[in-house]
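Student: turn this into a model:
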Amino acid sequence: MVDKEDDNAPTPSQHFADAAPKGSVIFISAPPGFKNAVWGGLMSARAKTLKVQGVVVDGRIRDLAEHRGMQIPVFAQGHSILSQGAFLRPSEIGVPATMSTCPVVVHPGDIIVGDLDGVVCIPRDQLEKVVVYCQKHTTIDNHCMEDILQGATVQDTFKKRRGV
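Tutor: Predicted structure coming up:
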């Protein structure tokens, strides 16, 4: 996304919701400081027909009830009733994009995983390493939970299981 008045940025030949590959996760980066939504219910309807797995917006969305009703996972920094077209316009599709809140660059083909706690982006070449790390630490936390539920203190459990 770029400022609507930016005449120098490229313009895609198709709508970005139509360009999503089947089974993909759509990532949209809006410039910081804009208060309008860049994704809405109509776009989620199109994404659902394309069998998109989810949408991550570095910016704002609208039509929350529609996304939930369609049961398509949509993650965003916030929401707004203002539409995209009033302030922003799409620019490039399928290119690396830097998150506005941190120096993470999302590349086409990266693995994006989200749940109620948030969203992470995993570079495809790091996936195996991340899976091993997650399995190890999930096992540790499961043991911590067992110990705590059996009456151990958090401090003792972390020292025993996490080494801290």
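Student: contacts, neighbours, all on C-alpha from now
Tutor: Fine.
Student: remind me, longest helix of the chain?
Tutor: The helix spanning the most residues in the chain, taking DSSP state H as the definition, is helix 127-149.
Student: between the two ends of stretch 17-30, how far is it?
Tutor: Using Cα to Cα, to the nearest Å, the end-to-end distance of stretch 17-30 comes to 15 Å.
Student: same deal with stretch 45-55?
Tutor: Stretch 45-55 end-to-end distance (Cα to Cα) = 12 Å.
Student: just the buried residues of the very next helix or strand once past the longest helix of the chain, please?
Tutor: Using DSSP states H and E, the helix or strand that follows helix 127-149 in sequence is helix 154-161. Within helix 154-161, the residues that count as buried by 16 or more other Cα atoms under 10 Å are 157-158, 161.
Student: could you also give me the structure for this next sequence, so I can compare it with the first?
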Amino acid sequence: MSGVIVTNPPKADAEDVRALAGYGVATVHEAMGRTGLLPGRLRPVQDGVRVAGTAVTVLSWPGDNLMIHAAVEQCGEGDILVVTTTSPSTDGMFGELFATALKRRGVRGLVIDAGVRDVAELRGMGFPAWAAAVSAQGTVKATGGSVNVPVAIGGQVVRPGDVILADDDGVVVVAREKARRTVAASEAREAKEAAARAAFLDGQLGLDRYGLRDNLAQLGVTWQAYDDHVRDGAGE
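Tutor: All right, here's what the predicted structure looks like:
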């Protein structure tokens, strides 16, 4: 497998990345019309952490972390390393030594559709990671791959310089040219949710606020008293 290391790709504006960091993954995903969400198998190794940054992408051979070493050189302040493999892998391709090098360069975290190890050390040093697996299985450094090319994770394309937002709910990607409009859409979504939260605290039901009673009626769902339900033979 040959490959390429692309240098200095375009990136989303830093102000837009900073603004997106103020919203949760669920909010941004909904604000983009329920798009951009990476697969749920990518789980955080820590709790209560949210990061946003620009993607440096890596396409590696399974069980081979050579291209992660190559990618470190391409990483800088505000980036998030995004790694996937040419076929499924759960090997522990990333650990504490990689995290040390990346943290020194100002990298904000890792998203890897494969395995990580040294989890206790990653937590202790405060380096956030989202991974498909945790495994002590070691890797080799023997096969070429690519850095800063578009990669696909669970059918979702991540390009170098796109915005990656990750928290306890998962990981979402925002195309770099859509970052600013996504900030505006996320702000509107959060304002809508704040109004709904206030209404629910005041006792309003979602059935009424969202007009869902009509939906239920159109679907043929009815209300029936328990005694009538039992008498009709549909109950206990």
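Student: on that earlier part again, which secondary structure elements does the longest helix of structure 1 contact?
Tutor: helix 154-161 (3 or more Cα pairs under 8 Å, 6 or more residues apart in numbering; DSSP states H and E).
Student: the residue nearest to the spatial centre of structure 1 in helix, strand or coil?
Tutor: Computing the C-alpha centroid of structure 1 and ranking residues by Cα atoms, centre = their mean puts Val56 first, at 3.2 Å. Following DSSP: H, G, I helix; E, B strand; the rest coil, we place Val56 of structure 1 in the strand state.
Student: and it, what pairs with it in structure 2?
Tutor: Matched by TM-score structural alignment, Val56 of structure 1 corresponds to Val111 in structure 2.
Student: go on, Gln84 of structure 1?
Tutor: In structure 2, Gln84 of structure 1 lands on Thr139 (TM-score structural alignment).
Student: how many neighbours does its match have?
Tutor: Thr139 of structure 2: 15 surrounding residues under other Cα atoms under 10 Å.
Student: gap between it and Ala101 of structure 2?
Tutor: 18 Å.
Student: helices of structure 1, start to end?
Tutor: 41-49, 64-70, 127-149, 154-161.
Student: and of those, who's closest to Gly109 of structure 1?
Tutor: helix 127-149 (11.5 Å; Cα to Cα).
Student: tell me what the strand ranked longest in structure 2 is packed against?
Tutor: For structure 2, the longest strand by residue count, based on DSSP state E, is strand 51-60. Other elements packing on strand 51-60 of structure 2 under the criterion 3+ Cα pairs under 8 Å, 6+ apart are helix 14-20, helix 66-72, strand 79-85, strand 146-147, strand 151-153, strand 163-167.
Student: please pull up the equivalent of Gly118 of structure 1 in structure 2.
Tutor: By TM-score structural alignment, Gly118 of structure 1 lines up with Gly170.
Student: any idea how far its match is from Glu193 of structure 2?
Tutor: For Gly170 of structure 2 relative to Glu193 of structure 2 (Cα to Cα), the value is 20 Å.
Student: how about Val111 of structure 2?
Tutor: Where Glu193 of structure 2 is concerned, Val111 of structure 2 sits at a distance of 28 Å (Cα to Cα).
Student: go on, Arg18 of structure 2?
Tutor: 21 Å.
Student: reformat the helices of structure 1 as JSON lines; add distance to Phe27 of structure 1.
Tutor: Output for these, formatted as JSON lines (distance: least, Cα to Cα, whole Å):
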{"stretch": "helix 41-49", "distance to Phe27 of structure 1": "12"}
{"stretch": "helix 64-70", "distance to Phe27 of structure 1": "16"}
{"stretch": "helix 127-149", "distance to Phe27 of structure 1": "18"}
{"stretch": "helix 154-161", "distance to Phe27 of structure 1": "36"}
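Student: centre of the chain to the longest helix of structure 1, how far?
Tutor: Relative to the centre of its chain, helix 127-149 of structure 1 is centred 23 Å away, using Cα atoms, centre = their mean, to the nearest Å.
Student: contacts only, for the match of Val56 of structure 1.
Tutor: In this structure, Val111 of structure 2 makes contact with 42, 80-83, 129-131, judged by Cα atoms under 8 Å, 6 or more residues apart in numbering.
Student: can you check Asp169 of structure 2 too?
Tutor: Here Asp169 of structure 2 is in contact with 25-26 (Cα under 8 Å, 6+ apart).
Student: same question, Phe98 of structure 2
Tutor: So Phe98 of structure 2 contacts His69 (Cα under 8 Å, 6+ apart).
Student: and it, how far is that from Ala195 of structure 2?
Tutor: 44 Å.
Student: equivalent analysis for Tyr226 of structure 2, please.
Tutor: Tyr226 of structure 2 is 34 Å from Ala195 of structure 2, by Cα to Cα.
Student: and if you look at Arg108 of structure 2?
Tutor: With Cα to Cα as the criterion, Arg108 of structure 2 and Ala195 of structure 2 are 32 Å apart.
Student: neighbour count: the two, which is higher?
Tutor: For Arg108 of structure 2 versus Ala195, the count of surrounding residues by other Cα under 10 Å is larger for Arg108: 23 against 11.
Student: who's in contact with the more buried one?
Tutor: 51-53, 77-80, 127-128.
Student: if we go to structure 1, which of those residues are intact?
Tutor: Compared against structure 1 with both residues aligned by TM-score structural alignment, their matches' Cα atoms under 8 Å, these retain 78-80, 127-128.
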